[in-house]
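I would like the atomic coordinates for the input below:
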Amino acid sequence: MHPMLNIAVRAARQAGNLIARNIGQQDNFEITTKNKDDLVTSIDKQCEKVIVDTLMKSYRDHSFLTEEAGLLGNPDSEYQWVIDPIDGTTNFVQGISHCAVSIALRHNGKTEIGVVFDPVLNEMFTASRGEGAYLNSRRIRVSNRDSLDGAIIGTAFPTRYRDRMSAYLVLFSRLISNCADVRRMGSASLDLCYVACGRFDGYLEQGLKAWDFAAGELILREAGGITTDFAGEEGYVKSGNLVSGNPAMLRCLLKVCEAQTLPAILK
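Here you go, the predicted model:
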């Protein structure tokens, strides 16, 4: 295993232990509301500190982009760790066993390492650029489904952009009319990993932040998937608007996204 990946896995497991011990135990932690749809707990902050401290022991000169603390470390470093200590905080608070630690490493802007750890199921998704994607050390691949017939698609509603909801509901209606079913799970990093290992056939979501998708997107890519924005371009890195799947499924999803819904969704 790549040394940096090995340390990221160690950091993810340490944070995951905190999540597993506290999930749903609201008497054990403080909860703060950042926005109507966005919670942070004292466990998020503890997990983040554990991750950053573990990584800093080996890579003190790197920079760290974290969901809760923002930018830490050396801002001029070629290396940047992108960290979401609990992706799916609302699930964690409510005791819904679908949340994850997400850690990615970027070198000069390119994601080189991705780790997504589900501590409840003890599932560790990992990838290094050019070396494939793995679930608990077993190689994974995206599904080979080539149409929406029978497909299971992961998504989420644009709660950060509620003015776009009516347009997104048109898209959702079109999607559900053409596929087998849709899942809204509440953890973007795990959604991407579920596409990577073939549990989902595709995934689309709007308004994500870098820490939501950096690790999962690399894992999906190393599993044979592709990610674009809703227009089929590479702007998702800045916009956080993601559509993912194998090449054939991506084309199907982009076709669903086009026409009259696209301008309203991306306004």
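
contacts and neighbour counts: CA atoms only from here.
Noted.

Give me the buried positions along the helix or strand that contains Pro263.
In the assignment (DSSP states H and E), Pro263 maps to helix 261-265. Buried residues in helix 261-265, defined by neighbour count with 16 or more other Cα atoms under 10 Å: 261-262, 265.

chain center to that helix, what's the gap?
23 Å (Cα atoms, centre = their mean, to the nearest Å).

Next up, the contacts around Phe200.
Counting by Cα atoms under 8 Å, 6 or more residues apart in numbering, Phe200 touches 143, 151-154, 191, 194.

which SSE is it in?
Using DSSP H and E, no helix or strand contains Phe200.

which SSE is the residue nearest to Pro119 when sequence neighbours are not counted in?
Take Pro119 and drop its neighbours on the chain: the residue closest to it by Cα to Cα, 6 or more residues apart in numbering is Gly16, 5.0 Å away. Per DSSP H and E, Gly16 falls inside helix 3-22.

List the contacts of that helix.
28, 43, 46-48, 50-51, 54-55, 85-86, 92, 100-103, 113-120, 124, 126, 128.

before we go on, could you also do this sequence so I can check it against the first one:
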Amino acid sequence: MSTHAAVATDEQLLPEVIAAVRIAGARLRERFDIDTRSADLNEIVTAIHANDAAVLDLLRAPLEAARPGAGWAEDELAGGALPAGEWWVTDPAEGNINHVHGMTEWAVTATLVRDNEPVLTVVYLPLSHDIYTAIRGQGAYLNGTRLRTSAKTRLDSALVGTGQAKPGETRDTFLRIGRTVTAMLDKALVTRVSVPATLQLIQVAAGRMDVFWQHSDVRSGLVAGALLVTEAGGTVTDIAGNPWTTASPDFLAATPTLHAAAVEVLTEALR
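Predicted coordinates for the structure are as follows:
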């Protein structure tokens, strides 16, 4: 997975990634039905796996062809650091649980991670055809328009959010979520709890939301948003305020003027 095998710059690669997520997104859009209803857990799991199976190859084949030698992170729910080199971290149906319940908050994501740093990302919302893109050091964009995080300076005017990263989290994680949500309900203007993470992080990058945190290290839900928020001028760390990496146990993204306040509220809640 050496970066020396790269045949294109990140700038040259971006249009190919956009094309790949558009094709995958079109297939996922064809499979969407706002009136769909799953009766039980088995139906939900079957529908989720069917979406992944229908879309994955449409995403994987062109990305691997565009970046020969880059690895492919197989498990979209995995966390922790990757081996050195370049890796594709994708989610062919980010927010799959919403899709199979007839809800509209879902996307297709593809992020190139180089030596555990996201360097290029595309998040495609197939229902609205919105494309969020970022290349490290070159800014974040929505449909070609530059994104900026919000200019809010007070937490009591902030729209903040968090959510459950995946089914089957530990009881300790649920307790931490509960404690920090309660703390933010007390300090922020509005606290949103929803999934998936990427769909909240694009709002932070666009300046519509102000803070997002998560008690998890699931890579596929964080790397795209981490790059978008950073390139939009935001601050990305762990909850304690330390620099965030793919090995970090938790995650915080905020507009810079609210980051310190968010760290204070969250760390105090966890003491």
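
Give the next helix or strand downstream of the helix holding Gly16 of the first structure.
Next along from helix 3-22 of the first structure, by DSSP H and E: strand 31-35.

The helix or strand following that following strand packs against which elements?
Where DSSP H and E defines the elements, the next helix or strand beyond strand 31-35 of the first structure is strand 38-41. Under the contact criterion of 3 or more Cα pairs under 8 Å, 6 or more residues apart in numbering; DSSP states H and E, strand 38-41 of the first structure touches strand 31-35, helix 89-94.

Take the ones you listed and lay them out in TSV including mean neighbour count and distance to Lys255 of the first structure.
Output for those, formatted as TSV (neighbours: other Cα atoms under 10 Å; distance: least, Cα to Cα, whole Å):
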stretch	mean neighbour count	distance to Lys255 of the first structure
strand 31-35	11	33
helix 89-94	20	31
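
how about those in CSV, adding distance to Glu222 of the first structure?
Listed next are these as CSV, based on distance: least, Cα to Cα, whole Å:
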stretch, distance to Glu222 of the first structure
strand 31-35, 34
helix 89-94, 26
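
which one of those lies closest to Arg138 of the first structure?
helix 89-94 (26.7 Å; Cα to Cα).

State the span of the second structure onto which the helix or strand that that closest one is followed by is aligned.
Next along the chain after helix 89-94 of the first structure, taking DSSP H and E as the criterion, comes strand 100-107. Taken onto the second structure by TM-score structural alignment, strand 100-107 of the first structure occupies residues 107-114 there.

And Ile43 of the first structure? What does it align with in the second structure?
Aligned partner of Ile43 of the first structure by TM-score structural alignment: Asn51.

If you tally nearby residues, what's the number for its match?
Asn51 of the second structure: 19 surrounding residues under other Cα atoms under 10 Å.

same question, the one 5 residues further on
Leu56 of the second structure is flanked by 15 other residues according to other Cα under 10 Å.

quick one: it is in a strand?
No. Assigned with DSSP: H, G, I helix; E, B strand; the rest coil, Leu56 of the second structure falls outside any strand and is helix.

Find the nearest non-adjacent residue to it, please.
Pro92 (5.7 Å).

What's that neighbour aligned with over in the first structure?
Going residue by residue (TM-score structural alignment), Pro92 of the second structure aligns to Pro85.

Confirm for me that its match is in contact with Glu67.
Yes. Look at Pro85 of the first structure against Glu67 with Cα atoms under 8 Å: they come within range, at 7.5 Å.

and those two? which has more neighbours close in?
Between Pro85 of the first structure and Glu67, Pro85 has the larger neighbour count (other Cα under 10 Å), namely 31 against 21.

That one belongs to a strand, doesn't it?
Yes. Per three-state DSSP, Pro85 of the first structure lies within a strand segment.

and it, what is it in contact with?
Counting by Cα under 8 Å, 6+ apart, Pro85 of the first structure has contacts 15, 44-45, 47-48, 51, 66-67, 100-103.

State the helix or strand in which the residue positioned nearest the centre of the second structure lies.
The centre of the second structure sits closest to Thr198, judged by Cα atoms, centre = their mean, with a distance of 2.9 Å. Secondary structure from DSSP H and E places Thr198 of the second structure in helix 197-205.

residue range for that helix in the first structure?
Counting by TM-score structural alignment, helix 197-205 of the second structure corresponds to 188-196 in the first structure.

all strands of the stretch 151-271 of the second structure, in order?
159-162, 190-193, 211-214, 235-237, 251-254 (DSSP state E, counting those that start in this stretch).

Now distance to Asp115 of the second structure too, for those strands, in CSV please.
What follows is the strands of the stretch 151-271 of the second structure, written out as CSV (distance: least, Cα to Cα, whole Å):
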stretch, distance to Asp115 of the second structure
strand 159-162, 27
strand 190-193, 31
strand 211-214, 23
strand 235-237, 18
strand 251-254, 19
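
would TSV of these with mean neighbour count be doable?
Below are the strands of the stretch 151-271 of the second structure laid out as TSV (neighbours: other Cα atoms under 10 Å):
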stretch	mean neighbour count
strand 159-162	24
strand 190-193	17
strand 211-214	27
strand 235-237	23
strand 251-254	28
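
do you know which of those strands lies nearest Thr245 of the second structure?
strand 235-237 (7.9 Å).

mean per-residue distance, the closest one to the first structure?
Superposing on the first structure places strand 235-237 of the second structure at an average distance of 1.0 Å from its equivalents, by mean Cα distance after the TM-score superposition for the first structure.

which residue numbers in the first structure go with that strand?
Taking TM-score structural alignment, strand 235-237 of the second structure hits residues 226-228 over in the first structure.

Pull the residues that contact that stretch.
Against stretch 226-228 of the first structure from outside (Cα under 8 Å, 6+ apart): 217, 220-221, 234-236, 242-247, 250.

chain center to it: distance?
13 Å.
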